[in-house]
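> heads up, no residue letters with this:
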């Protein structure tokens, strides 16, 4: 099933670009107007993303609660969390630094035509560290789930999971309920994923129908240099993973290729989350580890977005002929390191961070218009990188904890429900499947 779905997604990408081009050129104008075509395309991707978002909150909640309840050792939770945060900080530093190095090497902004139409990215919200910290802690878990606020769900689930461990047998029915809910969400994920090729088709057809293939030619240099930089970042991430995982670091790519492709084609990390859990389970990562790492990573480990933030900020400065010395660029790096940690669940979060950083350093915020036209294509690459970075981080922490299990075949049919041992002690929850 996995192999067939991967091929179907690739076919959807190619067909979406082709049909979108036909609509853009007016070839299909006799059928219905261009606006109706683009609305139809958007409807396909919107339905899929809505269905995926429907799964995220219950899946994260059930996974974390059941995993922590079976961990049996609160010290292990703190240790894993500490190691995860250290990894995330180092990965963010590497990503942002590499973005600065590559944009200075390529200098894609030099000689850019500044005739881009003024476009809006919505309100530029000031990034307030205190407000972010306050926002982490939920006042209503139902509201947090309704908004798919992964960070707030994570906080509640941590309390609930550790609390269930503390009350012992009294909490066993709730633990079994969380396990059943997690299994249900994975089963529903299998159904929803069958619609992914149509969503991919719609997402790319809409972009090409509205902008044409010419937009890729106009920005070809920026796109090429950014994707080359992302390729280098992938090499670094996998290279660091190799130090911990050995040859399995490269095997990991085979296991997560499908969620990475879903993230790339839809430009949505949420769309890839359920499948990422599933494939990391197959790779041998116990759910009690991935259930903590993946939600944390979606908030704090955005490797592709971090590279893009530094790359785009300096690109805009170059386009306006503003020279920034290395001291100022290092200050920008540190600013992005801090501000990027407060963007969980913010739509078009990278653009918001870039706009806030430009304003902080008195750089022209209107320069966002230079990248907004192709933000969809840039977002595809950075989102896929975010998913890969989280897969590597989760696998490394699992190996570090000595819990990495024997992998299942990533191309076998639909995954079976995770099998759990009746042992609720320190050995924890044993899963023969997804992360």
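That came through, no problem. All values reported here derive from a predicted model rather than from experimental measurement. Residues are numbered from 1 along each chain as shown.
> use CA for all of it now, contacts and neighbours both
Noted.
> so where do the helices sit in the stretch 51-200 of the chain?
With DSSP state H, counting those that start in this stretch applied, the stretch 51-200 of the chain shows helices at 74-106, 129-136, 141-146, 150-167, 172-193, 196-211, listed in chain order.
> looking at it, residue 414 is touching residue 5, isn't it?
No: at 11.2 Å, residue 414 and residue 5 do not qualify as touching, with contact defined as Cα atoms under 8 Å.
> The two: who's more crowded?
residue 5 (16 against 11; other Cα atoms under 10 Å).
> before we move on, which element is the more buried one in?
Secondary structure assigned from DSSP states H and E places residue 5 in helix 2-24.
> now do residue 307
Following DSSP H and E, the helix or strand that holds residue 307 is helix 303-319.
> Tell me the helix or strand right after that helix.
On the C-terminal side of helix 303-319, the nearest following helix or strand under DSSP H and E is helix 326-339.
> about what we covered before: now do the helix holding residue 307: which elements does it pack against?
Using 3 or more Cα pairs under 8 Å, 6 or more residues apart in numbering; DSSP states H and E as the contact test, the elements touching helix 303-319 are helix 74-106, helix 220-245, helix 326-339, helix 349-360, helix 368-372, helix 375-400.
> Counting by contacts, list what the fifth one packs against.
With contacts defined as 3+ Cα pairs under 8 Å, 6+ apart, the secondary structure elements packing on helix 368-372 are helix 303-319.
> now the helix it packs on against helix 349-360, angle please.
Here helix 303-319 runs at an angle of 40 degrees relative to helix 349-360 (axes from the mean of the first three to the mean of the last three Cα atoms, to 10 degrees).
> Sort out which residues of helix 303-319 are buried, please.
Under the neighbour-count criterion of 16 or more other Cα atoms under 10 Å, helix 303-319 has 303-319 buried.
> Check the helices and strands packed on helix 303-319 for me and report the most buried one.
The highest average neighbour count among those, using mean count of other Cα atoms under 10 Å, belongs to helix 375-400 at a mean of 23.
> residue closest to the middle of the protein?
Nearest to the geometric centre of the chain sits residue 269, at 3.3 Å (Cα atoms, centre = their mean).
> Put this next to the previous one:
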């Protein structure tokens, strides 16, 4: 076990990816009821279920704590505005790339998928549903629904939890010093939840084997072949944003590409495996802080990004999927409809709610454009395969915006950022937090009450 622990986390995930593909190919001939396929499904489902179980308390506590901590920051309003602005900028660019690829390749007209597979998804989104969904049904955002066998399934609405937590965070700011005892409890609970989540994240390499193995065994290469142009467009778009757009933005802001790529890799790889931006959030915040972003800003930008910043799920994917559906049904899109795709991608990102899948965002886009919702069923067969890449880009973009805004506002520790190009991320434990930077230590000395929030030095 000690030997395994010494292997960098990213390498462990890569090993899980390779093993998952191999086992998936072995399980494919056995069918969905084969013992190996069932085993892979059980392992992958258990990992995702563990992540989902910790999401509601994590979102609530992280958002409340991050908003409350903004009272220690003199330029909090400017940081928040810059963060939202860069969320929109990167979303517009990603959406434009998706539209461009769709127009050039017409993926729907090149598909061999059977029209009989078309069908309206059980999970749908519309602007009315989106607006109604903003109103919390209860304080915890919990909902329940009955099933055909008479049992009751409990769930949660991440968007409602986000609204509740923002309201509570603002209330804490308004109350002032009287809310300090409450905030202390929130911070203590957040530390406990993050510790639990780190334990789950330790299982990511094993979860990788199950998730990817089951996807390969169940969906196989036939479904990918039928939608080959669409899958290729998705991953080409993701690659263009990750390897062209993001590096250009980094260079334009005077930041090294290698430092960011090496620093963000653990979060990117975990997002690829878990297919959950929220489940990856602690890792994303950790790597962002390790790249020199002050904790008081990272603790605000990353939780917000994990729920609203989706360059993969809410930008590239709905743009390409909408064009695919239009091609498939022989519908010509107007310039105004292309503009609407961009608008929906920028304004509707929160509808994805940070969890696995982007069906809600797609149905929201299709309904806005007036395209057949039955087109969703055409793409469901390969959704898990492309969702891995989408989520990996999501979390990468969330960290990117944090780094860029910190650089532009002159709060980024450049020495720590540049050091990320030569230091490997090995820690995976909750205590393995970024070392305190000189800038943070200086701020703590000048601002009473900040010292307890400065990251402490830890082992390499």
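Right, received. Where do you want to start? Please read all numbers here as calculations on a predicted model, not as lab measurements.
> care to give me the TM-score?
Once the chains are laid over each other, their TM-score by TM-score structural alignment, normalised by the length of the first structure reads 0.84; 426 aligned residues with a Cα RMSD of 3.3 Å.
> counterpart of the residue nearest to the centre of the first structure in the second structure?
Residue pairing (TM-score structural alignment): residue 269 of the first structure is matched to residue 277 of the second structure.
> again with residue 200 of the first structure
With TM-score structural alignment as the criterion, the equivalent of residue 200 of the first structure in the second structure is residue 208.
> go on, residue 185 of the first structure?
Residue mapping for residue 185 of the first structure onto the second structure gives residue 193, with TM-score structural alignment as the criterion.
> and the gap between the nearest residue to that match once chain neighbours are set aside and residue 191 of the second structure?
Leaving out its chain neighbours, the residue that sits closest to residue 193 of the second structure by Cα to Cα, 6 or more residues apart in numbering is residue 58, at 6.4 Å. Using Cα to Cα, to the nearest Å, one gets 10 Å for the distance from residue 58 of the second structure to residue 191 of the second structure.
> what's the answer for residue 375 of the second structure, then?
Taking Cα to Cα as the measure, residue 375 of the second structure falls 43 Å from residue 191 of the second structure.
> And for residue 224 of the second structure?
Between residue 224 of the second structure and residue 191 of the second structure the distance is 42 Å, computed by Cα to Cα.
> Could you check which of the two has the larger neighbour count?
When neighbours are counted by other Cα under 10 Å, residue 224 of the second structure and residue 191 differ, and residue 224 comes out ahead with 20 against 17.
> What's the match for that one in the first structure?
Using TM-score structural alignment, the equivalent of residue 224 of the second structure in the first structure is residue 216.
> Helix, strand or coil: sort out its match for me.
Secondary structure, DSSP: H, G, I helix; E, B strand; the rest coil: residue 216 of the first structure is helix.
> Map residue 425 of the second structure across to the first structure for me.
For residue 425 of the second structure, the aligned position in the first structure is occupied by residue 411, per TM-score structural alignment.
> Check the spacing between the aligned residue in the second structure for residue 398 of the first structure and residue 298 of the second structure real quick.
Under the alignment defined by TM-score structural alignment, residue 398 of the first structure is paired with residue 406 of the second structure. With distances defined as Cα to Cα, the gap from residue 406 of the second structure to residue 298 of the second structure amounts to 9 Å.
> how about the nearest residue to residue 307 of the second structure, chain neighbours excluded?
Distance criterion Cα to Cα, 6+ apart; nearest residue to residue 307 of the second structure, sequence neighbours excluded, is residue 354 at 4.9 Å.
> Ignore what I typed, I meant residue 244 of the first structure.
In space, residue 244 of the first structure comes closest to residue 396 once its chain neighbours are excluded; the distance is 6.1 Å by Cα to Cα, 6+ apart.
> wouldn't the one you found be in contact with residue 245 here?
Yes: with contacts defined as Cα under 8 Å, residue 396 of the first structure counts as touching residue 245 at a distance of 6.6 Å.
> Stretch 432-451 of the second structure: how far from the chain's middle?
Relative to the mean C-alpha coordinate of its chain, stretch 432-451 of the second structure is positioned 28 Å out (Cα atoms, centre = their mean, to the nearest Å).
> Can you get me a residue count around residue 152 of the second structure?
In terms of burial, residue 152 of the second structure registers 11 neighbours under the definition other Cα under 10 Å.
> does it really touch residue 143, like I thought?
No: with contact defined as Cα under 8 Å, residue 152 of the second structure does not count as touching residue 143 (10.2 Å).
> Which residue is the nearest non-sequential neighbour of the aligned residue in the first structure for residue 351 of the second structure?
In the first structure, the position corresponding to residue 351 of the second structure is occupied by residue 342, as judged by TM-score structural alignment. Excluding its sequence neighbours, the residue lying closest to residue 342 of the first structure (Cα to Cα, 6+ apart) is residue 132, at 5.7 Å.
> ok, the alignment partner in the second structure of that neighbour to residue 355 of the second structure distance?
Under the alignment (TM-score structural alignment), residue 132 of the first structure pairs with residue 130 of the second structure. The spacing between residue 130 of the second structure and residue 355 of the second structure, counted by Cα to Cα, is 16 Å.
> which one of those two has more residues nearby?
With other Cα under 10 Å as the criterion, residue 130 of the second structure and residue 355 differ in neighbour count, and residue 355 comes out ahead with 20 against 16.
> Contacts only, for the more buried one.
Going by Cα atoms under 8 Å, 6 or more residues apart in numbering, residue 355 of the second structure touches 275-279.
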